[in-house]
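Asks: Here is my input; please provide its structure:
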Amino acid sequence: MIPIEDALQDIPRWLTGTAEWGAALVYILLAPKRLRRVPLIAALAGGLMLLWGVQELAGSLPLGLWSLGMVLAGGAMYGLIWLCVDTDARGAGDLFARAFVLGELIASLEWQLDQHFFGGPDWTWQRVVLLAVVVGGSLGAAFLVERRNFPPGLRIAIDGRILASTLSIALVTFLMSNLSFISDTGPFSAREGREVFYVRTLVDLAGFIALYAMRSQRLQLQRAIENQSMNTLLRTQHEQYLASRQQADAVNARYHDMKHYITALRGEEDEGVRARLADELEESVRGYGASALRTGNSVVDTMLATKVAQAETRGITVTCVVDGSVVDFMDVMEIVTVFGNALDNAIEATSRVADPEQRLIRVAVYRQGDFAVLRFENYFGGELRLVDGLPPTTKDDSHHHGYGLKNIRQAAAAHQGTFTVHAEDGWFVLRMLVPIPG
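Replies: Okay, the predicted model is just below:
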């Protein structure tokens, strides 16, 4: 075994700590944040100090405890990421593995260029400029490259298998890139001075590319699954609309037939009995006519009638103030998507309210200037937590649910509109604002 310091001038500990911190910062900026701005800045500053301290401590340990120093540095990076990013332990582990490999790559690349152009113990201003350009440029390039793998509003579920693969790539990359600094006699060790730096940088780059490709492939797979699930949900909503439309037509036809029957019944003899029976019959079908909403848009009428009936079976009161003509510019599928998913979510959430008097849903659709406003409200009486602008699903199969609100957001975006959800005095409020074509 040849000690590192006897073979080549190793990367300064403060430089390694800075590269690790910068790499962690890249993934913290790409991922949803757990902390607000001021606490986040404080946590990042504390993390930089901690990584510097850990690296200096690791540098003072004997070679036999080299692995302990790396474990401490890795633990500090993981803790910083977990503290700042809104994710679970496995998600933080995945980000840590990526940040660790990126940090090793940046530190190795900078030191390789430094030793080629400068070297030695003296830090001139040219050497400092090179350090700043290489580290800053590498971190910026990594951020731009990885941004494609971290699209807003889409998260990759990290299970044990994915985490194990990520950590394995990171571990193998680290071990292979540092073999030459432990021994120059191994079959995979470089034996020439500058060659050691080149091998380390190349292996770290290969590890970074492997992790990037793995996440990119996983992202494409998840998008394909999500698109399939969203299309399935759209088809289901449309089929429900068609069925409801047929049912509404049948009810209306039955309603008109009954009116003619009542008229004929009143013309029969024994007026007292006939009149009483006719009154009872008319009263029994009166609900059909009352429940047939007339908003000015037949698709909206059908969706509201269907969903109001579903809500009533669960003891939920629905109040509608809707001008359906406002959304005439939207096609059938878009209207079905918006009203179907919004009311399905509202009914599901409101049905869990313990107090029957508070099981309330309000629907309002109206024109405001040149915009159509669609507002769906349901009482839930709790605190609202948003993930990527949407509430997390409460269903057990979270991988195959939660697409309803995403479909509504897509419908709004298709018309250059906006979609927001928020809590307001115990009410969940979904609001769409869509420009009406001139």
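Asks: Please count neighbours and contacts with C-alpha atoms only from this point.
Replies: OK.
Asks: what separates the closest residue to residue 3 other than its chain neighbours from residue 111, distance-wise?
Replies: Counting by Cα to Cα, 6 or more residues apart in numbering, residue 3 lies nearest to residue 182, which is 6.6 Å off, once chain neighbours are set aside. Counting by Cα to Cα, to the nearest Å, the separation of residue 182 from residue 111 is 18 Å.
Asks: likewise residue 18?
Replies: Applying Cα to Cα, the value for residue 18 to residue 111 is 13 Å.
Asks: Compare those two (neighbour count), which wins?
Replies: Set side by side, residue 18 and residue 111 show unequal neighbour counts under other Cα atoms under 10 Å, the larger going to residue 111 at 26 against 20.
Asks: Can you tell me how far that one is from residue 14?
Replies: Residue 111 is 12 Å from residue 14, by Cα to Cα.
Asks: picking up where we left off before, is it true that the residue nearest to residue 3 touches residue 4?
Replies: Yes - checked against Cα atoms under 8 Å, the pair residue 182 and residue 4 is within contact range at 6.4 Å.
Asks: Now show me the structure for the sequence below, then we'll compare the two:
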Amino acid sequence: MRDMELISCIRFSLQLLAAEGAMVWGLPGRKNFGLRLAAGLAGYFAFALLIFFGLRSLPETKLAGEIAYYILLFGATLGLVWLCWEISEKELLFAGVVAYATQHLAVSLTQVLDYLLRLRDYGAAGAVWYYGLWYVLTPIAVYWLGVRRVRREGELLERDRRMVVLACVTLFIAIIVSLLVRLCGGEEYFLYLKDFICNLYGVLCSALSLCLLFYIPKENRLRREQQLLEQVIRVMGEQQQLSRESMDIINRKCHDIKHQLRALMEMEDGVERRKYLEEIRGAMSIYDAVYQTGNAALDTVLREKALLCQEYEIKFSCMADGKALEFMDTLDVYALFGNALDNAVESVMREEDKEKRLINMRITKQMQILYIHLDNYCREPVRFEDGLPVTSKKDRENHGFGLRSIRHIAEKYDGEVVLKNQEERFILDLLLPILEGR
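Replies: Next up, the predicted model:
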């Protein structure tokens, strides 16, 4: 630490802070943002000076001290961002690592250009403008070309251990290469060549790290889209099967009505005649399973599920404002309500007491929030893991996909899904913000 100059530490602190600021540009701030930012900046620079003088005062801390300084300062920037901005843990890690790689890229790039263009004699004022320009333009370019697209396309939805590994590798490369450039000695020509090679290596490593950091979220998004496509294909097959079952139900009811009418025409007993009329009226109630909620996709799902409920003697009540679903994709409506109602029907149809075969659903819009509530009778206690019920079936991967899909759809629309089991009821509550222009 004794070889580390105070001005170099201050410069590094400003560079890293500028890069971090560019990475969180556009994110919503926390309450009392101005006060938080002022206090955070004061604490950040006080902490930077404290660890600088603290480590410098320790004996024999040359290499270890500088490594500790860089890591602690990196952690301080993450703390500052967490204090001031509304940001998830995944986004915080992503922003921090991208900022560190960007800072190292900017520094190494200016040094390489220095060696190539021989821009050594530009004076103090020229140096401030030259270096300052690169330290500002590089984070802006990285944000514009990478971070903005990743955030716009919502690619930071999945946790990925590779991101953590890459974060550690990026930090290691940036810190070690920086220290090698400054701590190695030798002849003047060797120093010149060593500086150039190390800085060029730093440029390549930083650029590669940034490319990988932006590729991993993109790969996650493509994998989710593939899973969703596979689910859509599976749902379409199930819809066709349900349609065939619905037609079988209708044909069977019509066949029964035909025979009941024939018997009614030959019947003279008034009591028996009334009994048959009641049976016919019950059979005709199948046509009551027609919904007009204002959303065609929702109407289709409700009609098919209502027919199944009639077949299995399940009491299904629904109050739905289908027009409130206009901002959702049609496939998402099919998948969301199809999966939710399938789980409910499958749960209650096993109940022997037919009076307890109950499913209730409400879809309402309050202010700019879509509220979806679904509950059904559930006698057996449900065990949850990571917010989702643990299936009792052996094929957990496929049978747990429906509720995972519901949670994925909720996250897609920046919403939240809550699943709970209380008082012999399984409850699904879903809140989706209705944003302008979506």
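Asks: tm score of chain vs chain?
Replies: Here the TM-score for the pair of chains, by TM-score structural alignment, normalised by the length of structure 1, is 0.67; 387 aligned residues with a Cα RMSD of 5.1 Å.
Asks: what number of residues lie near residue 116 of structure 2?
Replies: Residues within reach of residue 116 of structure 2, counting by other Cα under 10 Å, total 10.
Asks: no, scratch that, I was asking about residue 310 of structure 2
Replies: Other residues near residue 310 of structure 2 come to 16 when the count uses other Cα under 10 Å.
Asks: in which helix or strand would I find it?
Replies: With elements delineated by DSSP states H and E, residue 310 of structure 2 resides in helix 296-311, which encompasses its position.
Asks: Run through the neighbouring helices and strands of whichever helix or strand comes after that helix.
Replies: Tracing the chain C-terminally past helix 296-311 of structure 2 and defining elements by DSSP H and E, one meets strand 315-320 next. Using 3 or more Cα pairs under 8 Å, 6 or more residues apart in numbering; DSSP states H and E as the contact definition, the elements that strand 315-320 of structure 2 packs against are helix 296-311, strand 358-366.
Asks: Can you name the residues in contact with strand 315-320 of structure 2?
Replies: When contacts are defined by Cα atoms under 8 Å, 6 or more residues apart in numbering, strand 315-320 of structure 2 is touched by residues 293, 306, 309, 357-364.
Asks: And the closest residue to residue 369 of structure 2 other than its chain neighbours, how close does it get to residue 325 of structure 2?
Replies: Taking Cα to Cα, 6+ apart as the measure, residue 369 of structure 2 lies nearest to residue 433, with 4.6 Å between them; neighbours along the chain are not counted. With distances taken as Cα to Cα, residue 433 of structure 2 is found 11 Å from residue 325 of structure 2.
Asks: who's in contact with the aligned residue in structure 2 for residue 252 of structure 1?
Replies: Residue correspondence, TM-score structural alignment: residue 252 of structure 1 in this structure matches residue 250 in structure 2. Applying Cα under 8 Å, 6+ apart, one finds that residue 250 of structure 2 lies in contact with residue 286.
Asks: The helix or strand harbouring residue 250 of structure 2: what's the following helix or strand?
Replies: For residue 250 of structure 2, the enclosing helix or strand under DSSP H and E is helix 188-265. Elements were assigned by DSSP H and E; along the chain past helix 188-265 of structure 2, the next helix or strand is helix 270-284.
Asks: which other helices and strands contact that next one?
Replies: Helix 270-284 of structure 2 sits against helix 188-265, with contacts defined as 3+ Cα pairs under 8 Å, 6+ apart.
Asks: out of everything not next to it in sequence, what's closest to the corresponding residue of structure 1 for residue 273 of structure 2?
Replies: In the superposition onto structure 1, residue 273 of structure 2 corresponds to residue 275 when matched by TM-score structural alignment. The shortest distance from residue 275 of structure 1 to any non-neighbouring residue, by Cα to Cα, 6+ apart, is to residue 266 (6.1 Å).
Asks: aligned partner of the one you found in structure 2?
Replies: Alignment note (TM-score structural alignment): residue 266 of structure 1 maps to residue 264 of structure 2.
Asks: Check whether that match really touches residue 278, as I assumed.
Replies: No - Residue 264 of structure 2 lies out of contact with residue 278 (Cα under 8 Å); the separation is 11.6 Å.
Asks: Compare the two (neighbour count), which wins?
Replies: residue 264 (17 against 12).
Asks: Check the gap between that one and residue 376 of structure 2 for me.
Replies: Plainly put, residue 264 of structure 2 is 39 Å away from residue 376 of structure 2 if you go by Cα to Cα.
Asks: same deal with residue 29 of structure 2?
Replies: In this view, residue 29 of structure 2 and residue 376 of structure 2 are 40 Å apart by Cα to Cα.
Asks: Those two - which one has more neighbours?
Replies: Between residue 29 of structure 2 and residue 376, counted using other Cα under 10 Å, the more crowded position is residue 376 (25 against 19).
Asks: check which helix or strand covers that one.
Replies: strand 369-377.
Asks: Centre of the chain to that strand, how far?
Replies: 22 Å (Cα atoms, centre = their mean, to the nearest Å).
Asks: Name the residues that touch it?
Replies: Residues from elsewhere that reach strand 369-377 of structure 2, judged by Cα under 8 Å, 6+ apart: 324-325, 340, 344, 347-348, 356-365, 424-434.
Asks: Now list the buried members of the residues you listed.
Replies: Judged by neighbour count, with 16 or more other Cα atoms under 10 Å as the criterion, the buried members of those are 324-325, 340, 344, 347-348, 356-361, 363-365, 425-434.
Asks: Thank you, goodbye.
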